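Student: A predicted structure for the sequence below; I have some questions about it.
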Amino acid sequence: MIRIRPSTRRTVSLVGALGCLAALLVAGPASAGADSPDDSVTDYCQGHCNDILPPGENGNATLAQILLNRTLGTRPKHTDDQLGKYADLVNGYQQLTDDKLGSYFNDSSLGVPGDQVASSISPRDDVTIVRDKATGVPHVYGTTRAGTEYGAGYAAAQDRLWLMDLFRHVGRGELTGFAGGAPGNRALEQQFWRQAPYTEQDLQDQVDRVANSGTRGAQALRDVTNYVDGINAYIDKAYSSRTFPGEYDLTGHVDPITNAGGIDHFKPTDLVAIAAVIGALFGAGGGNEVTNALAKQAFDAKYGVAKGDAMWQAFREQNDPEAVLTLHDGQKFPYGGAGADAPSVAMPDPGSVTPEQLVYDPTGSAGSSAVSKAAVAPKKYRSVAGMYNHGVLPADLLDSPKHGMSNALVVSAAHAAGGHPVAVFGPQTGYFAPQLLMLEELEGPGISARGAAFAGLSFYVELGRGQDYSWSATSAGQDITDTYAVPLCNADGSPATKASQSYLFHGRCTAMQRLERDDAWSPTLADQTAAGSYKLVMYRTKYGLVQSRAMVDGKPVAFTSLRSSYQHEVDSIIGFQEFNDPGAIHSASDFQHAAADVNYTFNWFYVDSTDTAYFNSGDNPVRPSDVDFDLPVRAAQQYEWADFDPSDNTAAYTAFDAHPQSRNQDYYVSWNNKQALDYGTAQPGDGPVHRVNLLDDRVKALVDSGQKVTRADLTKAMEDAANADLRGEDVLPLALQVIETAPVTDPDLATVVNALKAWQQAGSHRVSARTGDKSYVDGDTIRIMDAWWPLLVSAEFRPGMGDSLYAAQAAALQINESPSGGQNGDTGGGTSVNEAQGHKGSSFQYGWWSYVHKDLRAVLGKPVSGGLGTTFCGGGDLAKCRTALLDSLQQAAAEPADQVYPGDDSCDAGDQWCADSIIQHPLGGVTDPTIGWQNRPTFQQVVQYQSHR
């Protein structure tokens, strides 16, 4: 929520500003034009392609429109017009047919019919931007490639200028100086600065490296240059006409009365800064080696080295034999380390690990130390610009590699209605107002695509469709980040300590590179956070960024993080350029090879009228055979990546054929799960119960039914999974089996057990009875399930593990990820062991579901592959396990709703529906309505091509 207060810096009267609304209101769109300028483009989907991206395409609001939104609740056109369609699917999917898809998705056909043109402008002679009436999406038609890219930049600025400006500052660690010193802003920029601190020369080097990488690289630089020119042309026009985003007024960059101030032009390095943010969020994996080491040490301390290591590996789930795989036809793609006893392993001395200091010289409201998650109250994330209570990218979304949140359902031609493959897929990038993504269509020489792209990177469509094919991605997260234990030294030869700022590289004592960013902020019209400043500091070595320090074998080391895509976020531009080029993509094989040019860790999916395909992308470093990359690696030359060159962070990477890939498998499902046999995962969680099971069970049933799968069938399968509780569907049946090994004699507890059983048998859904209802069917049973899960896990595992091991493993894998994020288990002493971020939609990715599943099967005497090494529940005694479950269930049933759902700035304590609900976290001055919980992608396509070029 925007909070407008009198400024201490300026004597602006907001009452006066409201009185000037008439002068500030934006002129209407240009008059409607004719049909799409490029009639030569053929759409081979023939009306069978749809998409959706809530809340709406328009992310630009002038100061007048922001004030009207706050006073009257009005919103600029196309601000939230996709939100209702998206929200309503959860109550309408069971009656869905192909001809009703348009009620819940947009028509994503190429072009705009003449009677659907809302506006048509030509910001220069070689490009026309047409916007359609239904959604306001920009359709950019260039007679030259330069014009097409210029128009893409102009349209992006029209729809997302403020957001683009925010993220170029986030990427540089300069957010607070730009948008204010609110705690959430500080936490946000600190997290990104920790992951990708770049100098201006670093950013320029990325631009130059790609530009010199060949014909496509040179074309990419020309495209980016023209795109930036389009952005800047809009800035100039909007500034002179006062149609720019009103957030610039509210944060003091432009005087709302005199228009004094300005908006800085963009340059190509700004796009690199934005790409660094996106790459760190969605396209990385690994880097958990120190956390893994601490968990391993805890297992060894409890059970001894031999048994402890075996149990740690079981909980690690690196290659769990029961995991659901995207490639389920037995394909093997080996990618993994040598094992915990490898000579490369550098285990920290117990108790010696300390995090690296990030914040220095804090003054004013910055406080005395770095802002952490604790500085931002759970579910009350103050957002960018310090203007909004509910947040931008919440801080705890950014402080770990756990960012995969997308899904895909693809059925091959052999099992699809009409003999053409069907796909329902999309990325889950969170819910924001405006969205991180924007929709567009780009048509010009060498470019023909429609779909979504991240704001500020929309010179190409990143996820979407071409003339006769569609593609999408899910975050893969395979391990491309290693932690090195770098020996510390002092240049003067004195004994090193953990505080030393030099390190040994190939036998020479080498000074660390100090990267720093000074940031200061002052109160603004929108936020009165007290003035303050601080310095952000990171140290860079040839083995990556210093994240912590420790002792190894009694000697001081820096634990550094080396990511293969660090300093190379821009390299992926080549693959995206190919995706948009109809001359480059003619087949599934073409697409797979283009996807191989993306160095982010993504699972890519492709469909055309005959074929489906999958490919896992990412620069997977080639490691020596005696290196284990689950644990910290000794910083010695023999353990470096093959062909490692620290001057530009390049190495040898695994070959195309070594990446998981497939064509025309009967079906594909992905929800950030394990890709294939022997393909090592970057973090635990890929066991017998994973949220991908919700998709796999439903799609497999469709394929096995013998009936041909329609677009509506696959959409229904997706949405049925999107409102199911994974714990209820896959784990609760086992818990109930344990409980029902004897009669439940307490009548109240028996009633609870019967209610849980009935809810589970009905599908374990979290749904309202009808659209508009703000309460769940079976709400009280769901409350009990939510309260029970952390209590169940604790009762089952903590007695056997002990507090220390339980806490260490919970740090490696959180125990819960419920829709509300409010059920916090603890390890004793109030230490939280699961996330507290709410209102994000995405749920059930990370949790101890598989551990509970395996352990309860062991107690029940059922077969378990890849067991945990011992039976925890009740110490293996079924009767004692049953007692533990019943006691924890009784405790959960007695927990009142206001404790299960503790409330926040948006919801009263005890309001279950609201606690689960999805908030479009404001990234600008206009807010959008809250919608009910759904566990589905943000941008989503439903496609079935009818013919092919």
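Tutor: Cool, the structure landed.
Student: From now on I want contacts and neighbour counts done on CA atoms only, so please keep to that.
Tutor: Will do.
Student: what ranges do the helices span in the stretch 551-700 of the chain?
Tutor: 573-579, 588-595, 692-704 (DSSP state H, counting those that start in this stretch).
Student: Can I get the ones you listed in JSON lines including mean neighbour count?
Tutor: Shown next, in JSON lines, are the helices of the stretch 551-700 of the chain (neighbours: other Cα atoms under 10 Å):
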{"stretch": "helix 573-579", "mean neighbour count": "23"}
{"stretch": "helix 588-595", "mean neighbour count": "21"}
{"stretch": "helix 692-704", "mean neighbour count": "19"}
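Student: Got another one to weigh against that:
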Amino acid sequence: MRRRIPRTTLNRKSSSPLRRLTAAAALVLTAGLLSPLSTATAADEPAPVSDYCKGQCADILPPGANGSATLAEILGNKLFGTQPAHADDQLGPYDALSSGYPSLTDDTLTNFFNDSSFGVPGDQVGSVTRPRDDVTITRDKKNGVPHIKGSTRYGTEFGAGFAAGQDRLWLIDLFRHIGRGELTSFAGGALANQGLEQQFWPQAPYTEEDLQKQVDFIKSSGGERGQQAMEDAQAYIDGLNAYRVKSKNGRYFPGEYVLTGKIDAITNIGEIQPFKITDMIALASVVGGLFGNGGGGEVDAALSLLKSQEKYGVEKGTQVWESFRGRNDPEAVTTIHDGTSFPYGQKPANARGQALPDKGSVVPEPLVHDRTGSAATAARSGTVAKDPVKAPAKLKPLQGMYDDGVLPAGMFSGSAAKKGMSNALLVSGKHTASGHPVAVFGPQTGYFAPQLLMMQELQGPGISARGVSFAGVGMYIQLGRGQDYSWSATSAGQDITDTYAVPLCEPGGGTPTKDSTSYVYRGTCTPMEKLEKKNSWKPTVADSTAAGSYRMQVLRTKYGIVTHRATADGKPVAYTSLRSTYRHEADSIIGFQMLNDPSYVKDAASFAKAAQHISYAFNWFYADSRDIAYYNSGANPVRAKDIDTSLPVKAEQAYEWQDFDPTDNTAAQTPPAQHPQSVNQDYYISWNNKQAKDFTAANFSLGAVQRANLLDDRVKKLTATGGVTRASLTRAMAEAAVTDLRGEQVLPEILKVIRSKPVDDPQLVKAVQQLDSWRAAGAQRNQTAAGSKTYAHPDAVRIMDAWWPLLVQAEFEPGLGGDLYQSLTGQLSVDEAPSAGHGPTGAHAGSAFQYGWWGYVDKDLRTVLGEPVQGKLGDTYCGAGSLSACRDALLKTLATAAAKPATEVYPGDDSCKAGDQWCADSIIHRALGGITHRGIQWQNRPTYQQVVEFPAHR
């Protein structure tokens, strides 16, 4: 018999939400209010299917497979530090690799990774659940991963949805509200929640009709596979809803529903809103916006170009700007390194249709209106973003849901929402010990509690795969392995988004202004479509933010969403952002369906054909027992002749995408043969770097030094030596994961400049020696011993962290001038060290060294030293080209950096005390719900990672 908790206990007021919960904690923990699903016996474990990896496939996904917690489990975590079963059991092995990799062997890989074989051995069955007669969900004892086997296709997908509810119900609910721009109304008005919906909704501000049209488009245009995909999606939603109902009726639903006021803990009154298939489109828009988009930002690029032209004059200014833009840097590391050219997005000799703004005329389109209550307070304090294109940069870093909101500020902050964070290392069988290819690869999707990805195995008619899927869109494995092959992806980020300058007009024929809300479309004055989202909130147990409300508004044109207004050639225009995947958020489902189908993917060629159906910008990698392969996917629009994709274009039919139809945002796309692709190159590496020769980068970051150099140098050496094993390739990845890119790739040139003459000052001599010793030891940010939480070269790391921003500014700002320097650093941040809370990914995020000025510094210093440089910058900056003056600037900033105490370099935050270097770098899983986990050693590696070597093939 369940005990009832007096309502007055939970309603008692106190100074904080957590304290209010504490008063009821003991009762709730012992009340039996929440109970798990009943399970069948281990004897019902489904028989395994054919598995050609023969125990040589492994993977890992921290913190753990279970991303759901009842109210009692949340309270236990907050009060006593306890964890729900399988919530963090993959965190320890993942963490341990940073110290354990030097002695790694093939035999010890399972100390750091899970066996990812198909099925669950009988003695390892932890539970069996049958949500329907035609599907069984078997979970293993060790990690609690769901292995779903259905006798029908509907049952298989129903089981996938049911398991998603078991592991990620709250997270899925959160993300469907983020995708719809309704997070604050759902989870409270905390600044972080406001920031998230203000960041994502403007990218895909769909109405319910828009979402349904995308479902209908897949059905109508995707043939039999499109029809099947939507049937699978509906079955998945049915399973998710089945668990939603069961958990609500059984009172074992996620405790966050109580904490946010959705369900009463005592009476069970309240509802978890039913899930719809259109929720998956909203979810897909968030996932695609995070990891599969590329390009855009042409207005900011134009402003930096104008600053350069203002500084140097049009001809020299353009040359200087192009050198920093680095569209096709000849020194950039490339995934396809055999010289094969794949031209895309190159600068035309004579660009047509450019629409640069007039000086000083650009203003961002306002997003937020009519603030009341706490929303108005936040606006006055300057902590909520006003620019719909950029995420809030000033939100306080949040580590939990109490008092501060459900989601951590900056979880997708800055431009990280559009930038990728994954890597891949593959070696051909010609260079391995076994003669079979070896691959170590995975996506770096960030560190969250629960994780955005969820692990599962799917076995049913037409489906046979194991791996991970994004929660809420997991009817297929998106990254993982089939019976005799494995695949993974990195974000490619090629330019699939353009900016158009739309002429403004007045319907009655009056004189337009920058505030006009009609525009000229193919000769006709057309009103902009106004899309609104009104949100309001009240305080909850989880979020004590005072009541408030605001309205978000975007204006939509045939050429996309209005982001800025300006004048161009004296005439008012609106700048709009149009991406090729807009209105097509879930089209890629057909490609994933193919990757899961064992009758379709049988070799490298069929893998590439499947990847061609994925419209988001990804680099796809494949390995089986015979081949390795690479294919770059994306809905790359065919642009009009001589269009410069880096700058705004006039919104005229002559400059539109080829065959552009705004009804469903369709246009001609580049054919598969023009996408970077390769089979059986000696090796492939990828870390969001340049894909191939002449394949133009969509941003400023792919130059002479990029973090992919850390992989390329190591894998090239392994391949040249031969005899590569799973362990040796994993060691190469793990060593790169704890290496400071600046220390390995740029510090040698810096020290050459400094040592061009003897250093006299004793303090500078000491600092130079410390840096050089660190460089000689590998420039790593690693512990002296596992668990020591102390770096082997702490002073050198501290000096480099303090020095780099000072060094870059002293090297470039005098020559560029303050305005141009500021404009260019707005295009590409100077630094992204692990401890930097100011970088694109924020503090404690793991991913580092993707975005910074290391390539610029490297080229400029080599120029000063008189060394060979391909693709030089448009000018010489350090010391205006004087080696002596450059040396003086470096030494002056080094002296300042060396004198900075650790407490200043690492000022501390909610998780770390000031001066704690290891903690400042550490990875902290950002809470998306009520459960938190311990911090772990910094590693710059994929979140989900596979290590595979197939010895056999069908």
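Tutor: Perfect, I can see it now. Owing to the predicted nature of the structure, the values given are computational and were not obtained by experimental measurement.
Student: hmm, back to that, possible to save the helices of the stretch 551-700 of the first structure as CSV with distance to Val410 of the first structure?
Tutor: CSV is the format used below for the helices of the stretch 551-700 of the first structure (distance: least, Cα to Cα, whole Å):
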stretch, distance to Val410 of the first structure
helix 573-579, 19
helix 588-595, 14
helix 692-704, 9
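Student: Just tell me which of these ends up closest to His659 of the first structure.
Tutor: Ranking those by proximity to His659 of the first structure (Cα to Cα) places helix 588-595 first, at 10.3 Å.
Student: Where in the second structure does the closest one align, residue-wise?
Tutor: Aligned by TM-score structural alignment, helix 588-595 of the first structure falls on residues 604-611 of the second structure.
Student: Give me the residues contacting the matching stretch.
Tutor: Stretch 604-611 of the second structure is contacted from outside by 591-592, 594-595, 600-601, 620, 622-623, 627-633, 679, using Cα atoms under 8 Å, 6 or more residues apart in numbering.
Student: rewinding a little: looking at the helices of the stretch 551-700 of the first structure, which is nearest to Asp748 of the first structure?
Tutor: When the helices of the stretch 551-700 of the first structure are compared by Cα to Cα, helix 692-704 sits nearest Asp748 of the first structure, at 31.3 Å.
Student: Give me the mean distance between that closest one and the second structure.
Tutor: Its matched residues in the second structure lie on average 0.3 Å from helix 692-704 of the first structure after superposition (mean Cα distance after the TM-score superposition for the first structure).
Student: buried ones in stretch 8-26 of the second structure?
Tutor: Leu10, Pro17, Leu18, Arg20, Leu21, Thr22, Ala24, Ala25 (16 or more other Cα atoms under 10 Å).
Student: what does stretch 86-103 of the second structure give?
Tutor: Buried residues in stretch 86-103 of the second structure, defined by neighbour count with 16+ other Cα under 10 Å: 86-101.
Student: Now do the helices in the stretch 51-200 of the second structure.
Tutor: Ranges of helices in the stretch 51-200 of the second structure, per DSSP H, counting those that start in this stretch, are 71-80, 91-100, 153-179, 183-187, 191-200.
Student: is it possible to export the ones you listed to CSV including distance to Gln553 of the second structure?
Tutor: Formatted as CSV, those follow (distance: least, Cα to Cα, whole Å):
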stretch, distance to Gln553 of the second structure
helix 71-80, 36
helix 91-100, 41
helix 153-179, 15
helix 183-187, 15
helix 191-200, 10
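Student: closest one to Gly462 of the second structure among those?
Tutor: Evaluated over the helices of the stretch 51-200 of the second structure, closeness to Gly462 of the second structure peaks at helix 153-179, with 7.5 Å, by Cα to Cα.
Student: which residues in the first structure does that closest one align to?
Tutor: Against the first structure, helix 153-179 of the second structure falls on residues 145-171 (TM-score structural alignment).
Student: just stretch 51-70 of the second structure next, same as before
Tutor: Under TM-score structural alignment, the match for stretch 51-70 of the second structure is residues 43-62.
Student: Equivalent analysis for stretch 535-551 of the second structure, please.
Tutor: Taking TM-score structural alignment, stretch 535-551 of the second structure hits residues 519-535 over in the first structure.
Student: Can you get me the start-to-end distance on that stretch?
Tutor: 6 Å (Cα to Cα, to the nearest Å).
Student: cool, and stretch 268-275 of the second structure?
Tutor: Terminal residues of stretch 268-275 of the second structure are spaced 19 Å apart (Cα to Cα).
Student: Check stretch 554-572 of the first structure too.
Tutor: End-to-end span of stretch 554-572 of the first structure (Cα to Cα): 42 Å.
Student: and the residue sitting furthest away from the middle of the first structure, which of the three is it?
Tutor: Distance to the chain centre peaks in the first structure at Thr745, reaching 46.2 Å (criterion: Cα atoms, centre = their mean). The local conformation at Thr745 of the first structure, judged by DSSP: H, G, I helix; E, B strand; the rest coil, is coil.
Student: What is the nearest of the buried residues of stretch 86-103 of the second structure to Pro814 of the second structure?
Tutor: Distances from Pro814 of the second structure to these, taken by Cα to Cα, are shortest for Ser98, at 40.2 Å.
Student: burial measure for Arg579 of the second structure, as a count.
Tutor: 24 (other Cα atoms under 10 Å).
Student: From Ile614 of the second structure, how far off is it?
Tutor: From Arg579 of the second structure across to Ile614 of the second structure, the span is 15 Å (Cα to Cα).
Student: circling back: let me know which of the helices of the stretch 51-200 of the second structure is the nearest to Asn782 of the second structure.
Tutor: In terms of Cα to Cα, the element of the helices of the stretch 51-200 of the second structure nearest to Asn782 of the second structure is helix 91-100, at 7.4 Å.
Student: The closest one vs the first structure - mean distance after superposition?
Tutor: Looks like 0.3 Å for helix 91-100 of the second structure (mean Cα distance after the TM-score superposition for the first structure).
Student: Which part of the first structure matches that helix?
Tutor: Going by TM-score structural alignment: helix 91-100 of the second structure matches residues 83-92.
Student: I'm done for today, thanks for sticking with me.
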